[in-house]
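Chemist: model this:
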Amino acid sequence: MNFNRLCSQKQFHIDPACIREVQEISLSSQFQHKHIVQYYGTFKDKTKLYIFLELATGGSLLNLYQKHKLSDSQASKYTRQIVKGLKYLHEHNVVHRFCIIFEGYLVDVNGTVKLVDFGLAKFCKLNDIKSFKGTAFRMAPEVINEDKQENDGYGFAADIWSLGCTVLEMLTRQHPYPKLEPVCISFNGNK
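Modeler: Below is the predicted model of the structure:
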């Protein structure tokens, strides 16, 4: 495989249960947007699968957040960029479902924020996702809701809730419900 550009690499041991990685490749290869890390290709040897992605030399939004207190204007700028990436995904009927955590955003050399990691992403019609996936502190109530009816589900709004939690954390430097353990949120999220 020959690339005429720098790229990052994700490496996985080949496992018959590597559905998440196959799903990530399948989805990532379809996306072309300024605020989504670009997929360049894959390579497989006897024991490993390699995914090649656009290099974002600025690191993760988490790194920026931990090193510097973000101003309101910086948080606003990053939020606008994230919304553009989510809008693109939602227009293509994809829910990110990573519960939008700081590690799920990378920053390139120009300061552009890009969504990454589509291992939990899923195609969605109208609120038809029923599985319990994501990061507890950023899960929307409809994802956590233990009283789900068989025909209830969730969709794009869950990504927006998670983004709101991320914005709150950018501004306050604390995740939502800072005094609760993740397991407690799972039991109290719909109250």
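Chemist: CA atoms for contacts and neighbours, from now on please.
Modeler: Fine.
Chemist: This protein: strands as residue ranges?
Modeler: 7-13, 39-44, 48-54, 94-95, 105-107, 113-115, 122-123 (DSSP state E).
Chemist: quick one: which of these is nearest G85?
Modeler: strand 113-115 (6.6 Å; CA to CA).
Chemist: which of the strands of the chain is buried the deepest?
Modeler: strand 113-115 (a mean of 28; mean count of other CA atoms under 10 Å).
Chemist: Please state the offset of it from the chain centre?
Modeler: Here strand 113-115 shows a centroid-to-chain-centroid distance of 9 Å under the convention CA atoms, centre = their mean, to the nearest Å.
Chemist: Stretch 126-139 too?
Modeler: 12 Å.
Chemist: Can you mark which positions in it are buried?
Modeler: Neighbour counts over stretch 126-139 (16 or more other CA atoms under 10 Å) mark N127, I129, K130, G134, A136, F137, R138, M139 as buried.
Chemist: And K77, how far from N127?
Modeler: K77 is 29 Å from N127, where distance means CA to CA, to the nearest Å.
Chemist: Name the residues that touch stretch 106-121?
Modeler: Residues outside stretch 106-121 that contact it (CA atoms under 8 Å, 6 or more residues apart in numbering): 20-21, 23-24, 27-28, 34-37, 55-61, 78, 81-82, 85, 94-98, 104-105, 133-134.
Chemist: now the other sequence, so there's something to compare against:
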Amino acid sequence: PAPMFHWSKWKKRMGASASSSKRPVFDEREDVNFDHFQILRAIGKGSFGKVCIVQKRDTEKMYAMKYMNKQQCIERDEVRNVFRELEILQEIEHVFLVNLWYSFQDEEDMFMVVDLLLGGDLRYHLQQNVQFTEETVKLYICEMALALDYLRSQHIIHRDVKPDNILLDEQGHAHLTDFNIATIIRDGERATALAGTKPYMAPEIFHSFLNGGTGYSFEVDWWSLGVMAYELLRGWRPYDIHSNNPVESLVQLFSTVSVQYSSTWSKEMVALLRKLLTVNPEHRFSCLGDIQASTYLSGVVWSDVCEKRVEPGFVPNKGRLHCDPTFELEEMILESRPLHKKKKRLAKNKSRDNSKDSSQS
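Modeler: You can find the predicted model right below:
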């Protein structure tokens, strides 16, 4: 078995130093811990381990709790990503993001308690063959433009904007999640890593990777938004790209293939999509101002969008949890260390350790 990971090494990063006003990644004072939540049901697997619905005992507020086994995290070499995601989430909060409320750990797991969004992700709804109208997609573009504009103000490139990472609330508003491969860039810096999900990655990411060019910046998220908007409207993506396509062929593809827009879409929507799917990042729409200036969105009352006062065209079915029901069974039956038995298990380990200690003295 792999040696136990030395979490103490990470303590320096987790407990904020006295001089720093930043909240620590894991609360050193342990104000909040696992016992403060009641587990209601398991709902799925995400990039950060598994997810369940919980209720905070004192306030009765409901959240989603993501948890990841530390040992597994080390074996999969995901420690850095987890910490980066936590560090980023601690510093941000926005109406169209999935926000972090608490993070803590015990001997076995790391936990993140985040906004509970029960409307399912957009990938799920695409797979259910939901026909998204232009009006609906228009609102998603507005809501995501506000989220991306906010992230830019916080120097964050998300790098993984796609339907899988957009969660709907019960009213149908969009929220961006999963900061697993996000990066922070300071003024004038550029990112260079080949990161993202290929079909949604902007051309300059591949360019920079191949030619060691000047790197890329915030514009990449707006390209992904364009790909996603097109896919929601059409049911397939503007470019036929798959995860196994070699990077060389993709660079070629963007310079030769022209995107086909549906003749049924309004001219203004097509014009907006063209500006998001502009290969040259310098000419691409890539900030809120660009979006707000487009003819298509000239009638949008942005203050209403911010306050979630614009009614979404697509409202997820109430009464159905939009997730895979087999997951819950798995968690109860197949999981070797199920969450709902944690308290007993940790107590048992503790008493075993105590008896070991006393037998050695």
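Chemist: Tell me how the two chains score on TM-score.
Modeler: Once superposed, chain against chain, the TM-score is 0.91 (TM-score structural alignment, normalised by the length of the first structure); 188 aligned residues with a CA RMSD of 1.6 Å.
Chemist: List buried members of the contacts of stretch 106-121 of the first structure by neighbour count.
Modeler: The buried subset of these (16+ other CA under 10 Å) comprises 21, 23-24, 27-28, 35-37, 55-56, 58-61, 78, 81-82, 85, 94-98, 104-105, 134.
Chemist: among the residues you listed, which are in helices?
Modeler: Counted as lying in helices by DSSP state H, out of these, are E21, Q23, E24, L27, S28, L61, Y78, Q81, I82, G85.
Chemist: and which of those residues is nearest M1 of the first structure?
Modeler: S28 (18.0 Å).
Chemist: give me every residue that touches the alignment partner in the second structure of that closest one.
Modeler: Residue pairing (TM-score structural alignment): S28 of the first structure is matched to L89 of the second structure. The contact partners of L89 of the second structure, by CA under 8 Å, 6+ apart, come to N99, L100, F179.
Chemist: Could you export these as TSV, including distance to T59 of the second structure?
Modeler: TSV is the format used below for these (distance: CA to CA, whole Å):
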residue	distance to T59 of the second structure
N99	18
L100	17
F179	27
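Chemist: Quick one: which of those residues hold up in the first structure? List them.
Modeler: Retained contacts for these in the first structure, judged by both residues aligned by TM-score structural alignment, their matches' CA atoms under 8 Å, are N99, L100, F179.
Chemist: Closest to R352 of the second structure out of those residues?
Modeler: L100 (34.6 Å).
Chemist: Okay, that closest one and L40 of the second structure: tell me how far apart.
Modeler: 19 Å.
Chemist: now swap in L346 of the second structure and tell me
Modeler: L346 of the second structure is 20 Å from L40 of the second structure, by CA to CA.
Chemist: neighbours of H68 of the first structure, just the number please.
Modeler: 9 (other CA atoms under 10 Å).
Chemist: What's L250 of the second structure aligned with over in the first structure?
Modeler: Match for L250 of the second structure (TM-score structural alignment): G189.
Chemist: which residues does that match contact?
Modeler: Contacts of G189 of the first structure (CA under 8 Å, 6+ apart): A140, P141, I144, N145.
Chemist: V183 of the first structure too?
Modeler: Neighbours of V183 of the first structure in contact, by CA under 8 Å, 6+ apart: A136.
Chemist: any idea how far F156 of the first structure is from it?
Modeler: Taking CA to CA, one finds V183 of the first structure at 24 Å from F156 of the first structure.
Chemist: same question, R173 of the first structure
Modeler: Distance from R173 of the first structure to F156 of the first structure, by CA to CA: 25 Å.
Chemist: same thing with G85 of the first structure?
Modeler: 13 Å.
Chemist: Ok, P178 of the first structure next?
Modeler: 25 Å.
Chemist: okay, those two: which has more neighbours?
Modeler: A direct count of neighbours by other CA under 10 Å for P178 of the first structure and F156 places F156 higher, at 22 against 9.
Chemist: Assess the claim that the more buried one and H90 are in contact.
Modeler: Yes. Between F156 of the first structure and H90 there is a contact under CA atoms under 8 Å: 6.5 Å.
Chemist: give me the stretch of the first structure that stretch 167-177 of the second structure matches.
Modeler: Using TM-score structural alignment, stretch 167-177 of the second structure pairs with 106-116 in the first structure.
Chemist: what does P176 of the first structure align to in the second structure?
Modeler: Checking TM-score structural alignment: P176 of the first structure goes with P238.
Chemist: Tally up the residues packed near its match, please.
Modeler: 21.
Chemist: thought it was touching A229?
Modeler: No. At 9.8 Å, P238 of the second structure does not count as touching A229 under the criterion of CA under 8 Å.
Chemist: Need the contacts of G189 of the first structure in TSV (columns: neighbour count and distance to L70 of the first structure).
Modeler: Shown next, in TSV, are the contacts of G189 of the first structure (neighbours: other CA atoms under 10 Å; distance: CA to CA, whole Å):
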residue	neighbour count	distance to L70 of the first structure
A140	24	24
P141	17	27
I144	21	30
N145	19	32
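Chemist: And those, which is closest to H68 of the first structure?
Modeler: A140 (27.5 Å).
Chemist: List the contacts of that closest one.
Modeler: So A140 of the first structure contacts A158, D159, W161, S162, G189 (CA under 8 Å, 6+ apart).
Chemist: Now Q71 of the second structure: which helix or strand?
Modeler: Q71 of the second structure is part of helix 70-75 when elements are defined by DSSP states H and E.
Chemist: Pull out the buried residues from that helix.
Modeler: K70, Q71, C73.
Chemist: For those, give me a markdown table that also has distance to D353 of the second structure.
Modeler: As requested, these are exported to a markdown table (distance: CA to CA, whole Å):
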| residue | distance to D353 of the second structure |
| --- | --- |
| K70 | 19 |
| Q71 | 19 |
| C73 | 24 |
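Chemist: okay, which residue of the first structure is out on the far edge from center?
Modeler: Distance from the C-alpha centroid of the first structure, by CA atoms, centre = their mean, peaks at K46 (29.2 Å).
Chemist: which one in the second structure is aligned with that one?
Modeler: Checking TM-score structural alignment: K46 of the first structure goes with E107.
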